[in-house]
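Undergrad: Build the 3D model from these lines:
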Amino acid sequence: MRTPEPPVAVIGAGIVGLSTAHALRERGIEVRVYEQGVPGNGQSGGQSRIFRHAHDDPRMVAAAARSRQVYDEWAAQLGIEAVSDDGAVAIGPSVEERLPLLEDAGIDARRIDARELAARIPLLAGYDGPAMLDERGGSIRTTAVITALAESLGDRLVADEVLSVRHVDGEVEVRSGGRTDRYPHVVVCAGRDTPRLVRDLGLTLPVEQAAHVRLTFAVEGEPPPVLATLQDSSGAFGETGVYAAAVPGHGAYAVGLSQTTGVRDDASLLAPDELADLADRAARYVGRALPGLDPDPIDVRHCWVTRLPWGDDGLAVWQADGVLVPAGHNLFKQAPGLGRALADAVAGEGLADDLRPEARLGAS
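TA: Predicted coordinates:
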């Protein structure tokens, strides 16, 4: 007897696709997930990411709180540490802008002095400017999360590249390298390939593409027992828009600059030397700001960035007759809540108003 086809296809097994598939299965809705490469090895790649509640848009603060709760649930369900309990630290003028929003939302966040800052990030050079701690922030254990979610799918995960998505006879046809299937519902979470795949559905996504580099540096000496994440907007160490997150065990710290390099429509880099320059700048920043790290990186991660025009944390979901299309940047922290919202929409409960493009969620 042939197994019935699942009613939903998810294209892409990065963190958003995996979160959506998991949320659908929590509802008892079967799903097939297409992924052409290793799950989580595209824009979701790397050993750690920052979980933070701090955003410029209060709606994103609330969304982050919902995702943090889901991460806790996953930790219990999947038997993993999903987010470390080290906290998230921010230094610089962003503290003055974002701390009041966190306090208004009831997030456990507060100012900290130079002494507590040194205890939370003992690798950091001396700094006595504005600083805050988000107690429930921390380093997302990306590898553990991706692996657990992907393994839970079993044979629902199909290793194949999707070439086209289109409407046919009231259904959504998905053509991949080795099969052609039709579904009542499709969720496209394909990263930088998303705009291409949904163009035949009449959707033009205002996604700005770029490339980014993140370096990992070894901790010199014994790993500290506590190592909070860092966002540095201060300029005190020669750069602004710096972020860092610890790998499991605190033996290394992944550091990146928020700056990116532009790309053409065919994904070629406008200025290939810029990636090398960004890597050099990150290493020089480490030499000035993080003397507790060996300044020679032990790992490098290059990845694509898909940013919406209203902000670095912008997020939206487009719809087209049975197809849902999330897009945005910095989505690892928001993915658990976003996955549940997408599952709600598939189940007929409607898409949350804040996720519609006209809401400009995450606007700076």
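
Undergrad: drop to CA atoms for contacts and neighbour counts, all remaining ones
TA: Will do.

Undergrad: Helices of this structure, residue ranges please.
TA: 15-26, 58-78, 94-104, 114-120, 142-153, 194-198, 273-289, 335-346 (DSSP state H).

Undergrad: Deepest-packed of those helices, please.
TA: helix 15-26 (a mean of 25; mean count of other CA atoms under 10 Å).

Undergrad: which other residues reach that helix?
TA: 10-12, 30-31, 33, 40, 44, 146, 149-150, 187-190, 331-332, 335-336, 338-340, 342-343 (CA atoms under 8 Å, 6 or more residues apart in numbering).

Undergrad: correct me, but residue 195 touches residue 205?
TA: Yes - under the criterion of CA atoms under 8 Å, residue 195 makes contact with residue 205 at 5.8 Å.

Undergrad: For residue 58, which non-adjacent residue is closest in space?
TA: residue 101 (6.3 Å; CA to CA, 6 or more residues apart in numbering).

Undergrad: I'd like the helices of the chain as a markdown table, with distance to residue 181 appended.
TA: Listed next are the helices of the chain as a markdown table, based on distance: least, CA to CA, whole Å:
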| stretch | distance to residue 181 |
| --- | --- |
| helix 15-26 | 17 |
| helix 58-78 | 30 |
| helix 94-104 | 45 |
| helix 114-120 | 51 |
| helix 142-153 | 19 |
| helix 194-198 | 15 |
| helix 273-289 | 39 |
| helix 335-346 | 18 |
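
Undergrad: Which stretch among those approaches residue 132 most closely?
TA: helix 94-104 (6.3 Å; CA to CA).

Undergrad: Can you give me the end-to-end span of stretch 83-96?
TA: 25 Å (CA to CA, to the nearest Å).

Undergrad: Sequence B follows; please return its structure for comparison with A:
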Amino acid sequence: MKDAAQPDVIVIGAGVVGLSAAIAAQARGLSVTVLDREGPAAGASAGNAGAFAFTDILPLASPGILKKAPKWLLDPLGPLSVPPAYAAQIAPWMFRFWRACSPKRVAHSTAAQTAMMDLSKAELEPFLAATGTLPMLRKEGNLQVYESDAELKASQPGWDARSKHGIEFRHMGAAEMAGIQPGLAPRFTHGTFTPGWYSIADPKLYTLALAEHFRSRGGAIERAEVTALATIDDGVEVRTTNGNTRRAAQIVLAAGAFSHRIAKSLGESIPLETERGYNTTLPADAFDLRTQVTFGGHGFVVTRLSTGIRVGGAVELGGLTLPPNYRRSEAMLKKAQTFLPGLKPTGGVQWMGFRPSLPDSLPAIGRARTTARVVYAFGHGHLGLTQSAGTARLVADLLTNQSPTIDIAPFSPQRF
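TA: Prediction:
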């Protein structure tokens, strides 16, 4: 006989991916409890740029990034850095990343990423409508800016790939850019506007709204730090730091950058690393921002949220334990002042968060190697919010033994 307190599903992780999966499972008639070490929206789901970047079909692991990486790595405050204290530990992951940059693997990853983006875009608005969050959706586009004709031409292979997939964009000069986003510094001579780029009013408020919707439908969210999973006769046992255990018929592991630690308890070694992202959120009147602006050559974006203007991005491969280096936030803000001369830089709040990243830029979505009762859903890198609704659909399909809408073999947690 089933324990009345034992849910059908325990979701580990109350970020946007975990909560979206919990809601999707709940909609299939399953009883669901969510466990999280800090509570809803405590990690990257709170501090991201708020974009649904469905046009970002190209993996971070690519020949283009290899060309830029040596120059970027020489600047400790640049778009890509590895703290010296973490260099030895990150080396195996970097080797896998380098291998994923081969043309054949990039083509494979791009095809998988494209399918995931199409699914996520198709699922998004129905999911927002069902959760009462549709009014938070914005469709203001994205403006990628360049400092020369040569920089624009260097980006062309990526735009060619998007064009083949039917993604709408248009290249433009400074005058047309000014019509879309006034106030750019004259150093930016070219740009590409992508109108199909969506965003959310505020990622933290959105994730908290999902938590409230989940609770209103009878779901429970509990604060607990999960350390291990163990299979039992009729399900899976969840062990926590305080010595308590919980049981459920099925588990969804969506604990972001901490997921691989928990997966180890099932005998799996998944090369998940942490892209530490930094930002500064300024007051809402800091700049008259009309669209999200991407400064790709410098590795950061400026986004208008309902709660302020967020300046952030870049990648620091520094793991989970090193202290934050907020000089990175300061460096991006200083550049933003130069790039947007009217920007008011005062009154900001700094943030650092962990983006869970796998070497080939694809998430891990699928069943654990040792038990079909555990479903993994982590490793989305920069695209957790973007792919949250699509991931939720795939997870719900797996939990209810339905055929996934897309081929999930490229996302296999065991592909490494």
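
Undergrad: What would you report as the TM-score here?
TA: Scored against TM-score structural alignment, normalised by the length of structure 1, the superposed chains reach a TM-score of 0.84; 343 aligned residues with a CA RMSD of 2.7 Å.

Undergrad: ok, back up a step: residue in structure 2 paired with the residue nearest to residue 58 of structure 1?
TA: Aligned counterpart of residue 101 of structure 1 in structure 2: residue 161 (TM-score structural alignment).

Undergrad: Next: residue 256 of structure 1.
TA: That one, residue 256 of structure 1, aligns with residue 312 by TM-score structural alignment.

Undergrad: Now do the contacts for the spatially closest residue to its match that is not a sequence neighbour.
TA: Of all residues not flanking residue 312 of structure 2 in the chain, residue 279 sits nearest, at 3.8 Å (CA to CA, 6+ apart). By CA under 8 Å, 6+ apart, the contact set of residue 279 of structure 2 is 47, 310, 311, 312, 313, 329, 332, 350, 351, 352.

Undergrad: Verify the stated contact: the second one with residue 282.
TA: Yes - with contact defined as CA under 8 Å, residue 310 of structure 2 reaches residue 282; the gap is 6.2 Å.

Undergrad: what residues are up against the residue nearest to residue 58 of structure 1?
TA: 54, 56, 58, 61 are the contacts of residue 101 of structure 1 under CA under 8 Å, 6+ apart.

Undergrad: ok, so of those residues, who is nearest residue 232 of structure 1?
TA: residue 54 (12.8 Å).

Undergrad: residue in structure 2 matching the closest one?
TA: So residue 54 of structure 1 corresponds to residue 56, using TM-score structural alignment.

Undergrad: residue in structure 2 matching residue 324 of structure 1?
TA: Looks like residue 324 of structure 1 aligns to residue 375 there (TM-score structural alignment).

Undergrad: can you tell me which residues contact the nearest residue to that match once chain neighbours are set aside?
TA: Of all residues not flanking residue 375 of structure 2 in the chain, residue 367 sits nearest, at 4.3 Å (CA to CA, 6+ apart). By CA under 8 Å, 6+ apart, the residues touching residue 367 of structure 2 are 373, 374, 375, 376, 412, 413.

Undergrad: Residue 122 of structure 2 -> structure 1?
TA: So, by TM-score structural alignment, residue 122 of structure 2 is matched to residue 69.

Undergrad: ditto for residue 131 of structure 2
TA: Aligned partner of residue 131 of structure 2 by TM-score structural alignment: residue 78.

Undergrad: Export the contacts of residue 101 of structure 1 as TSV, with columns for distance to residue 121 of structure 1.
TA: Putting those into TSV (distance: CA to CA, whole Å) gives the following:
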residue	distance to residue 121 of structure 1
54	18
56	24
58	27
61	24
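
Undergrad: which one of the residues you listed is nearest residue 73 of structure 1?
TA: Closest approach between these and residue 73 of structure 1, by CA to CA: residue 61, at 18.9 Å.

Undergrad: Tell me the secondary structure of residue 69 of structure 2, please.
TA: helix (DSSP: H, G, I helix; E, B strand; the rest coil).

Undergrad: What count of nearby residues applies to it?
TA: By the measure other CA atoms under 10 Å, the count of residues near residue 69 of structure 2 is 14.

Undergrad: For it, which non-adjacent residue is closest in space?
TA: residue 80 (7.0 Å).

Undergrad: Tell me how far the one you found lies from residue 114 of structure 2.
TA: 25 Å.

Undergrad: Next: residue 68 of structure 2.
TA: Residue 68 of structure 2 is 24 Å from residue 114 of structure 2, by CA to CA.

Undergrad: And for residue 155 of structure 2?
TA: 18 Å.

Undergrad: re earlier: and the match of residue 256 of structure 1, how many neighbours?
TA: 29.

Undergrad: Over to residue 248 of structure 2?
TA: 24.

Undergrad: Quickly note the distance from whatever residue of structure 1 lines up with it to residue 192 of structure 1.
TA: The alignment partner of residue 248 of structure 2 in structure 1, by TM-score structural alignment, is residue 183. Applying CA to CA, the value for residue 183 of structure 1 to residue 192 of structure 1 is 23 Å.
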